[in-house]
Each structure stands twice: as structure tokens, then as C-alpha cells.
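Compute the structure for the input listed below.
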Amino acid sequence: MSGLAAVLAGRHAPGVHRWESALDVADVRRAVEHAGWAFGYVDGAGLQTRAGVLHAIGDALAFGDHYGANLDALNDSLRDLPGRTVLLWDAWAGLARAEPRWFGILLEVLGERGDADPEVEVLLRGPGPEGVPLLD
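Predicted structure coming up:
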């Protein structure tokens, strides 16, 4: 968990990272929340559509009924998060392989935060296409 611990402690910039960890989701949640960050979890097994992924992210981060489940709404909702947040996304490769171009745009939206926006760390856990930096 050293890479995640560095993010949580402010020694590593948050962003979108592949993460190789066998920790149970509950253990990750405890560590994240103990550090004062909010936590969301997406089980990506079987998620291979844009709409399915956007809804799963919205549910994981409790965006509420106002969330439009599109990239603009995702960007706006990430800006409205109440504070620093970690999103753990298991089995992310389905969409990455099915729609690589759109997946790349999604990662840009998830990873590009302005100075006034809350920090968001997205952990892509499990095997998948290369191109996303590894958090070790």
C-alpha cells in the first residue's frame, strides 16, 4: 500500500493509476477513511458500456439523482465532491478494451482536476492495457 499511503499523506500527487494490490476492499476503505479521504468502489466485472461505467461511478461516489451520467456531468460532479476522494475500480479492463478511445477520454476527465477542485485518486486494480502509470 506504499504508493497509496504516499498519496494519502500528500507525498505523491493524486491522479489515475494502475494499482497492484490484493488488499480486501474493506481494508482499503478503512485506510482511506482513516486518512480523512472519502472512498468509492466500482466492481467493473461485466461493465463494458459507457452508460454502465458512468452509472457505476456515480453510484460509487454518491452523486445523487441530479447526475446526468455523461462526461460533462461526471466532470461537474467530481468538482462538487465535498473533499479528497479515492475511487477504487476493480476489473476496469473490460471497457478499456471494448472502447479504448472513449476510455482514454474518461481517464482524462477522472484525472484532470483544477487547483480549486478536490483531489481525486483513481486506482485501477487488476490486469489491463498498458498506458496508465503504476502506483507502487
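
CA only for contacts and neighbour counts going forward, please
Noted.

Name the SS class of residue 78, please.
helix (DSSP: H, G, I helix; E, B strand; the rest coil).

Proceed likewise with the subsequent sequence, for comparison:
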Amino acid sequence: MNIGFSWRTGAVFVLLILGFWAYQFRDLFTVYEQLKGKMSVNDELTLYITQAASSSLSKDTYRYYLYDAKKSPDDFMAHIKDVEPIMVTDDYKANAEVRDGQLDLYVRGNVYSFRNVGYSVRIHLDAALY
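You can find the predicted model right below:
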């Protein structure tokens, strides 16, 4: 009987150990979003606000999305990965207001991203640091 080291067995063992180790850190790479609010902008668009938490090591962010007004919040959450937010901020007190068919966003904090093109509504951002 010849007992020796098998490279295949060793490689499988190392892959199992690496997989177990990587599984422990899965929350560092996963973003969890929950719906915080919604507001009707016009007949075509609804503004959805979500709170995104990726891990206990990072700050929560708040994401603002414009989505089809004819669809439900459940449909929005089911397709959230396919929709790009118009704004991402860390300000939990950020405010949105619809006036004269325009969307006004008020932020006192960090704005990580903002875009206002490609929609049938004008978007105005009033942002300042704390």
C-alpha cells in the first residue's frame, strides 16, 4: 500500500477552505436595499427612495430612483438592479419636493452621484455640506 500526497485531494481541500473563508465575508460585497418612501412626480414617473446598507463597516446610503408610475412598488423592487439611481447620498434627512412639474432635491451631506438627463421632468439639486 502506497500512501502519498495527492495533488487533486490537496487542491480540493484548499478550494474548500478558501470557499469557507470567502463565505464569511459575503456581506462586505452584498448591498441590501429597502424601500423608504415614494412620491408621485407626474403621470409618468414616481420617485422611489431606498436605504442601501452594504455592511456594518460602511455608512448607509440613500438612493433616489425615477420609475414608471404605472408599475407597483413591488415591481420596482423586483427590478431595482436594472434601474440606475438619479442620486446617491448619505443624508438621511434629504428632502424631495415636486413643484410646477419639476423635482427639487435638497441635500445637506455628501452626494456620491447625481444625474438629471433622460427624463421627462426637470430635476434641480440644492446640495451643501453639513
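
After superposing, what score do the chains get?
Overlay of the two chains. TM-score (TM-score structural alignment, normalised by the length of structure 2): 0.25; 64 aligned residues with a C-alpha RMSD of 5.3 Å.

Tell me the spacing between residue 34 of structure 2 and residue 127 of structure 2.
Separation of residue 34 of structure 2 from residue 127 of structure 2 (C-alpha to C-alpha, to the nearest Å): 24 Å.

One more: residue 66 of structure 2?
19 Å.

residues of stretch 16-33 of structure 1 that come out buried?
In terms of neighbour count (16 or more other C-alpha atoms under 10 Å), stretch 16-33 of structure 1 has its buried residues at 16-20, 28-29, 31-32.

Between these, which sits nearest residue 110 of structure 1?
Using C-alpha to C-alpha, residue 16 comes nearest to residue 110 of structure 1 of the buried residues of stretch 16-33 of structure 1, at 7.1 Å.

so that closest one sits right up against residue 109, yeah?
No: judged on C-alpha atoms under 8 Å, residue 16 of structure 1 makes no contact with residue 109 at a distance of 9.9 Å.

Kindly reformat the buried residues of stretch 16-33 of structure 1 as TSV and extend each row with secondary structure and distance to residue 51 of structure 1.
Formatted as TSV, the buried residues of stretch 16-33 of structure 1 follow (DSSP: H, G, I helix; E, B strand; the rest coil; distance: C-alpha to C-alpha, whole Å):
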residue	secondary structure	distance to residue 51 of structure 1
16	strand	20
17	strand	22
18	strand	22
19	strand	24
20	coil	26
28	helix	26
29	helix	25
31	helix	30
32	helix	27
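
Alright, that wraps it up for me.
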